[in-house]
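[1] After the sequence you'll find the predicted model.
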Amino acid sequence: MQSHHADFYNKNYKIYKLRDKLVKHFKFIINFWQRYPTTSDLVHSHEIPTEQAVVMAFENATLAERTVKAAMVIRRAVLDGCNDSQQLPRPPADKDLRTEIIQLPQLLITVLSLFLYSKNRKPQSTRCQRRVVCAGQDICVNVTKGKWKMPKHILIGICVRHLTGKTKLNNILNRHGH
């Protein structure tokens, strides 16, 4: 569920309960297949050979379907990260606004690193790491609709207000998602 239908995934639901309910309800007309011991099961009808069910489940998905599923998995990781993180105190102190304190989901960092720097070139320099974190903070704020406050967005508002003394410029930046 987590990897294929992340919007319906509930990390507090006990997996063994679902399998027991399926076996109890369908008895011998379903089969389970598991790729690795740590992965979830593929459930299919007993009338379909396992090999055919695997091909149908994994290889026949279109690129668009796989992209949507990947996006939903990343979205779920961001929402879980928001729920698991501590909220910034009000007003935030300077130590609270350090980028290292906010833990972005590792899945999001990996995807952004691959997207921005290809799989052969991980972000080694601090400039590359800063770009990945910056894009990740933007994504986290937008996915959570502003619920997860990020240091970047707070600091931009404080700096612009301090340097210009104009709240109108802050309003324009806010409308553009910063």
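    That came through fine.

[2] Please count neighbours and contacts with C-alpha atoms only from this point.
    Will do.

[3] Using the three-state scheme, assign residue 120.
    coil (DSSP: H, G, I helix; E, B strand; the rest coil).

[4] State the distance from it to residue 104.
    22 Å (Cα to Cα, to the nearest Å).

[5] More neighbours: which of the two?
    residue 104 (21 against 7; other Cα atoms under 10 Å).

[6] ok, which stretches of this structure are helices?
    15-26, 50-54, 63-84, 106-117, 126-143, 151-164, 167-175 (DSSP state H).

[7] Turn those into a markdown table, including distance to residue 93 and mean neighbour count.
    Below are the helices of the chain laid out as a markdown table (distance: least, Cα to Cα, whole Å; neighbours: other Cα atoms under 10 Å):
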| stretch | distance to residue 93 | mean neighbour count |
| --- | --- | --- |
| helix 15-26 | 41 | 11 |
| helix 50-54 | 53 | 14 |
| helix 63-84 | 20 | 16 |
| helix 106-117 | 26 | 16 |
| helix 126-143 | 19 | 17 |
| helix 151-164 | 11 | 14 |
| helix 167-175 | 20 | 13 |
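
[8] Next one for the comparison:
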Amino acid sequence: MVSTRTVIVQQYEIAETTLEEQEFQKYAIVEEAVFSELTKYMEELLDNPKVVRFIEVTSRYVQCIKNNGVSEVESHTKKNLRRKLENLYGSKIHFVSNDSGHLLMLPNSMSRDDLVRMNDQLSAKLKAIETCSDKNLITAACIIRNENLQLQSGNVWPPTPEDLSEFHLPKNTHLFLQSLLRGDNRIQHSSRVSRLIWSFGPDFTHAVTEGKFKTPKHILLPFALESLSRIVVELTKLLNRCGHGLSYSQIGEIETAIAMQTISAGEEQHLVIPRNIVANAFTHLA
């Protein structure tokens, strides 16, 4: 006689298997529908021959699958795309790797003359870019400089946590660093790029304004060193010379200003306590 527990386990396994099969079937249907859409792009490519990076085709394919309700695209889907295209189009398309190892795809209908003309056009564009690159760089530098100079009068004294948390990098400075670190201007980027932008960006502001505008980085980094290190003066001076923080004397001025502000605020109550501490509130210490 089969126990009730065994029956329940078997029913659960059947239900789970059925669910997996349904998900697999749904994925297969979406994949097939998206591949059918991709063939329209391929037909346009065959009608208007050009060289494309295969990673761009793969990205288009994967994004379309995600747009159809699939949260995670299986790795085999991307790996099998080239094989599926070769099976469908056969000798109509050709794949070749460039010097960087990236796969390029082009219609076999492209003649040698087409490739020569395309190369000539790209060479002309590259030459034009190289010719005006110095002028563009100077223009970009002036735009970023003027944008940062506008911040000079924006500091509150003494600085407060609220003021520091509200600091935003100038728009063009952020865009420049994003493009420099990524090679494009896409909004989404990795945590590494975001971290580096917020590391380099304040240095731009500090350097351009000659330290007149004090960014959160240049205030908080020396304070952090002061609380963690015994050789504070030397390290703070080194950071200041390299443009990464305020001078040791300026840090002292901020500390003094904050202390005087706290003392002034506590004179009415004849009690000097930091503003984040509430008077007459019971505190339990473990």
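    Alright, I've got the coordinates. Remember, it's a predicted structure, so these values are computed and weren't measured experimentally.

[9] And the TM-score between these chains?
    Superposed pair, TM-score by TM-score structural alignment, normalised by the length of structure 1: 0.56. Supporting alignment: 116 aligned residues with a Cα RMSD of 2.6 Å.

[10] re the thing from before, export the helices of structure 1 as TSV, with columns for distance to residue 33 of structure 1.
    Shown next, in TSV, are the helices of structure 1 (distance: least, Cα to Cα, whole Å):
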stretch	distance to residue 33 of structure 1
helix 15-26	12
helix 50-54	7
helix 63-84	20
helix 106-117	26
helix 126-143	34
helix 151-164	44
helix 167-175	49
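
[11] looking at the ones you listed, which is closest to residue 34 of structure 1?
    Closest approach to residue 34 of structure 1 among the helices of structure 1 (Cα to Cα): helix 50-54, 9.8 Å.

[12] Can you check which part of structure 2 the closest one sits on?
    Under TM-score structural alignment, helix 50-54 of structure 1 has no counterpart anywhere in structure 2.

[13] who does that helix touch, helix- and strand-wise?
    Under the contact criterion of 3 or more Cα pairs under 8 Å, 6 or more residues apart in numbering; DSSP states H and E, helix 50-54 of structure 1 touches strand 41-45.

[14] again, 10 Å this time
    Judged by 3 or more Cα pairs under 10 Å, 6 or more residues apart in numbering; DSSP states H and E, the packing partners of helix 50-54 of structure 1 are strand 30-34, strand 41-45.

[15] Now mean neighbour count too, for those, in CSV please.
    Formatted as CSV, these follow (neighbours: other Cα atoms under 10 Å):
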stretch, mean neighbour count
strand 30-34, 15
strand 41-45, 16
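
[16] how about CSV for those, with distance to residue 22 of structure 1 added?
    Compiled in CSV, these are given as follows (distance: least, Cα to Cα, whole Å):
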stretch, distance to residue 22 of structure 1
strand 30-34, 8
strand 41-45, 9
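
[17] Tell me which residues are up against stretch 103-116 of structure 1.
    Counting by Cα atoms under 10 Å, 6 or more residues apart in numbering, stretch 103-116 of structure 1 makes contact with 73-82, 84-86, 117-123, 128-129, 131-133, 135-137, 139-140, 150, all of which sit outside it.

[18] same question, stretch 148-167 of structure 2
    142, 169-173, 202, 204-217, 219-220, 253-261.

[19] And stretch 188-203 of structure 2, by the same measure?
    For stretch 188-203 of structure 2, the surrounding residues in contact (Cα under 10 Å, 6+ apart) are 148, 167-170, 173-178, 180-182, 208-209, 211, 213-218, 242-245.

[20] Run through the strands of structure 2 in chain order.
    Listed in chain order, the strands found in structure 2 under DSSP state E are 52-53, 93-97, 103-107.

[21] Structure 1: matching residues for the second one?
    Counterpart in structure 1 of strand 93-97 of structure 2, with TM-score structural alignment as the criterion, is absent.

[22] Now do that strand: distance to the chain's middle.
    31 Å (Cα atoms, centre = their mean, to the nearest Å).

[23] In terms of secondary structure, what does it contact?
    For strand 93-97 of structure 2, the packing partners by 3+ Cα pairs under 10 Å, 6+ apart come out as helix 4-47, strand 52-53, helix 54-67, helix 81-89, strand 103-107.

[24] Tell me which of these sits most buried.
    strand 103-107 (a mean of 18; mean count of other Cα atoms under 10 Å).

[25] distance of the residue nearest in space to the middle of structure 2 from residue 141 of structure 2?
    The centroid of structure 2 falls nearest to residue 189 when counting by Cα atoms, centre = their mean (1.9 Å). Separation of residue 189 of structure 2 from residue 141 of structure 2 (Cα to Cα): 23 Å.

[26] cool, residue 169 of structure 2 as well?
    Residue 169 of structure 2 is 15 Å from residue 141 of structure 2, where distance means Cα to Cα.

[27] And for residue 83 of structure 2?
    Distance from residue 83 of structure 2 to residue 141 of structure 2, by Cα to Cα: 47 Å.

[28] Equivalent analysis for residue 114 of structure 2, please.
    The value you get for residue 114 of structure 2 to residue 141 of structure 2, if Cα to Cα is used, is 39 Å.

[29] cool, residue 59 of structure 2 as well?
    34 Å.

[30] So residue 254 of structure 2 sits against residue 219, correct?
    Yes. Between residue 254 of structure 2 and residue 219 there is a contact under Cα atoms under 10 Å: 8.9 Å.

[31] on that earlier part again, tabulate the strands of structure 2 (CSV), appending distance to residue 132 of structure 2.
    Shown next, in CSV, are the strands of structure 2 (distance: least, Cα to Cα, whole Å):
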stretch, distance to residue 132 of structure 2
strand 52-53, 27
strand 93-97, 31
strand 103-107, 29
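
[32] Which one of those lies nearest to residue 63 of structure 2?
    Closest to residue 63 of structure 2 of the strands of structure 2, according to Cα to Cα: strand 52-53, at 15.9 Å.
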